[in-house]
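Enquirer: task: produce atomic coordinates for the following.
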Amino acid sequence: MTVLSVNVNKIAVLRNSRGGGEPDVSRAAQACLDAGAHGITVHPRPDARHIRDYDVYALAELTQARAVEFNIEGNPFAPPRAGYPGLIELCRRTRPAQVTLVPDGDDQLTSDHGFDFERDADALRPLIAQLHELDCRVSVFADADREGIERAAELGADRVELYTGPYADAFAQGDIDAALHAFATAARRAQAAGLGVNAGHDLSQANLGAFLHGVPNVLEVSIGHALIGEALYAGLDATVRAYLDVIEKAG
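Expert: Sure thing, here's the model as predicted:
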């Protein structure tokens, strides 16, 4: 069955907007795990716009104590700066179960594209090797419509995370057939190369079931923005349980 990793970045956005320690990121993560979430995801950015380095350390302790997956996302090419030791160093200090490499720049509001595996191959290969030395599973962000997704396996990646923004857009427009075909094809190509398939970005209770029904053998979905937004109305516990119900019904 597909597992659910809850991205708690938006909890940190709310906290940072006021300063101080509320709402508490670790307490929110604990609530998600208590509701049955299989793991926690964070995407610390060099500008510390939401998750901070101390959040990463606290969540590493929490997930290790609960024996659940901790997934750290980030740009491996972003240099360290004050308050951000760099993605590889964060992983060295916390040893997450999974690291998801994402090619996002400082000027991006959110992640909106995957890697070009032809262009980025030489830069990615040694970084993936470093993360394997830390016993981290490595997933790389990928576009469903880009040629060469199979090359991620040649670089040493264990999984790809399909960027599902285009699927979510198609769902909102009421026409998902072409999008689902593209994502199913990409998933099968990746799986044929020996890669596991994760998915994330703009997935919600409304569109998740159709995606999982149409795309084969998705191992993990990472969901944050929609889940936290929905939880403002229903609460974290009920919202996480609702997502788990969608996943179970999708089979």
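Enquirer: use CA for all of it now, contacts and neighbours both
Expert: Will do.
Enquirer: mind listing the helices for the stretch 101-250 of the chain?
Expert: Listed from the start of the chain, the stretch 101-250 of the chain has helices (DSSP state H, counting those that start in this stretch) covering 121-133, 151-154, 165-172, 177-192, 205-214, 225-234, 236-250.
Enquirer: reformat those helices as CSV; add distance to Lys10.
Expert: What follows is the helices of the stretch 101-250 of the chain, written out as CSV (distance: least, C-alpha to C-alpha, whole Å):
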stretch, distance to Lys10
helix 121-133, 26
helix 151-154, 29
helix 165-172, 18
helix 177-192, 27
helix 205-214, 17
helix 225-234, 7
helix 236-250, 13
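Enquirer: just so I know, which of those lies nearest Val68?
Expert: Among the helices of the stretch 101-250 of the chain, the nearest to Val68 by C-alpha to C-alpha is helix 236-250 (15.5 Å).
Enquirer: between the closest one and helix 225-234, how many degrees?
Expert: For helix 236-250 against helix 225-234, the angle by axes from the mean of the first three to the mean of the last three C-alpha atoms, to 10 degrees is 120 degrees.
Enquirer: so for helix 236-250, what gets flagged as buried?
Expert: Across helix 236-250, burial judged by 16 or more other C-alpha atoms under 10 Å covers Leu236, Asp237, Thr239, Val240, Arg241, Ala242, Tyr243, Leu244, Val246, Ile247, Ala250.
Enquirer: could you also give me the structure for this second sequence? I'd like to compare it with the first:
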Amino acid sequence: MTKLSVNINKLATLRNARGHNRPDILQAARDIERFGAEGITVHPRPDERHIRYQDVRDLKHIVTTELNVEGNPTPDFVALCREVRPEQVTLVPDAPDAITSNAGWDVVTHQQFLREVVAELKSFGCRVSIFLDPDVNLVEAAASTGTDRIELYTEAYTVHYLADREAAVAPYRATAARAGQLGLGVNAGHDLDLDNLAWLHQQLPELAEVSIGHALVCDALYLGLENTVQLYRRQLKA
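Expert: Alright, predicted model coming up:
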């Protein structure tokens, strides 16, 4: 069954707005796991505008499911992963000033760099996933880096879902199928929500994990956090 990993960056944004510890990020992670999530995702950025490096260190001690740490593999990020050794590291090519992730890796151009980074992270005992656009032509280059998984960048799917969900999912279906043929696991994330998640799940039998944060936290404002986590898990059983 596809696992739900909840990205808690937005909770950290709310905490940082007041400079105190409300909401308590560690307690939120504990509760989200208790409510049924199978993982916690964080994406620390250099300016620490939401998740801080210390949060990642602290979360490692309390997360009992799976800690997924996303980020651009700068020296500081790799050093954090060496220290924390999360269960999964997701490599994302975002610029320091990016509001949110907005593209997958050009795995052809950066193949040698990614190969070296993947090997280093795997030496720490981490499973590695590479953030990738839905392009079947990129999958073989991704596989050659030694990565364990790819994470499909799903913004294009979510943008076109309402107009034509079959056309929207088609490149994702093809990319996931090719990844499966090459022995790669498949994750997905970005702008997935209660409206579009179930269809993606139904169409991608290779899907091992989804990472969802912004939409889930927004829904929780109206529906409650426990109920929302369970509603998202229900979409992965549809």
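Enquirer: just to revisit the earlier point, out of the helices of the stretch 101-250 of the first structure, which is closest to Ala48 of the first structure?
Expert: The nearest among the helices of the stretch 101-250 of the first structure, by C-alpha to C-alpha, is helix 225-234 at 17.1 Å.
Enquirer: residue in the first structure matching Ala188 of the second structure?
Expert: Structural correspondence for Ala188 of the second structure with respect to the first structure (TM-score structural alignment): Ala199.
Enquirer: please report the distance of the aligned partner of Gln130 of the first structure in the second structure from Ala179 of the second structure.
Expert: Alignment note: Gln130 of the first structure maps to Glu120 in the second structure; criterion TM-score structural alignment. Counting by C-alpha to C-alpha, to the nearest Å, the gap from Glu120 of the second structure to Ala179 of the second structure is 22 Å.
Enquirer: residues touching Ala78 of the first structure, list them.
Expert: Pro46, Gly86, Leu87, Gly105 (C-alpha atoms under 8 Å, 6 or more residues apart in numbering).
Enquirer: among the residues you listed, name the ones in helices.
Expert: Leu87 (DSSP state H).
Enquirer: now list the buried members of the contacts of Ala78 of the first structure.
Expert: Buried members of the contacts of Ala78 of the first structure, counted by 16+ other C-alpha under 10 Å: Pro46, Gly86, Leu87.
Enquirer: closest one to Asp175 of the first structure out of the buried residues of helix 236-250 of the first structure, please.
Expert: Ala250 (19.2 Å).
Enquirer: for the strand or helix carrying Ala60 of the first structure, packing partners?
Expert: Using DSSP states H and E, Ala60 of the first structure maps to helix 53-66. Packed against helix 53-66 of the first structure, as judged by 3 or more C-alpha pairs under 8 Å, 6 or more residues apart in numbering; DSSP states H and E, are the following elements: helix 25-34, strand 39-42, strand 69-74, helix 87-94.
Enquirer: hmm, 6 Å instead?
Expert: If contacts are counted by 3 or more C-alpha pairs under 6 Å, 6 or more residues apart in numbering; DSSP states H and E, helix 53-66 of the first structure sits against no helix or strand.
Enquirer: buried ones in that helix?
Expert: Neighbour-count burial for helix 53-66 of the first structure flags Asp53, Asp55, Val56, Leu59, Ala60, Leu62, Thr63 (criterion: 16+ other C-alpha under 10 Å).
Enquirer: ok, now stretch 206-221 of the first structure?
Expert: Neighbour counts over stretch 206-221 of the first structure (16+ other C-alpha under 10 Å) mark 207-215, 217-221 as buried.
Enquirer: what's in contact with the helix holding Ala60 of the first structure?
Expert: Thr94 (C-alpha atoms under 6 Å, 6 or more residues apart in numbering).
Enquirer: roughly how far out does that helix sit from the chain middle?
Expert: Relative to the chain's own centre, helix 53-66 of the first structure is displaced by 16 Å; criterion: C-alpha atoms, centre = their mean, to the nearest Å.
Enquirer: and the angle for that helix with helix 87-94?
Expert: Using the same axes, to 10 degrees, helix 53-66 of the first structure lies at 40 degrees relative to helix 87-94.
Enquirer: burial measure for the residue mapped onto Asn71 of the first structure from the second structure, as a count.
Expert: The equivalent of Asn71 of the first structure in the second structure is Asn68 (alignment by TM-score structural alignment). Around Asn68 of the second structure there are 26 other residues, counting by other C-alpha atoms under 10 Å.
Enquirer: what's near enough to touch Asn68 of the second structure?
Expert: Here Asn68 of the second structure is in contact with Thr41, Gln88, Val89 (C-alpha under 6 Å, 6+ apart).
Enquirer: for Val8 of the first structure, which of the helices of the stretch 101-250 of the first structure is the nearest?
Expert: Among the helices of the stretch 101-250 of the first structure, helix 225-234 comes nearest to Val8 of the first structure, with 7.7 Å by C-alpha to C-alpha.
Enquirer: tell me the spacing between the corresponding residue of the first structure for Gly146 of the second structure and Ile223 of the first structure.
Expert: Counting by TM-score structural alignment, Gly146 of the second structure lines up with Gly156 in the first structure. As defined by C-alpha to C-alpha, Gly156 of the first structure lies at a distance of 25 Å from Ile223 of the first structure.
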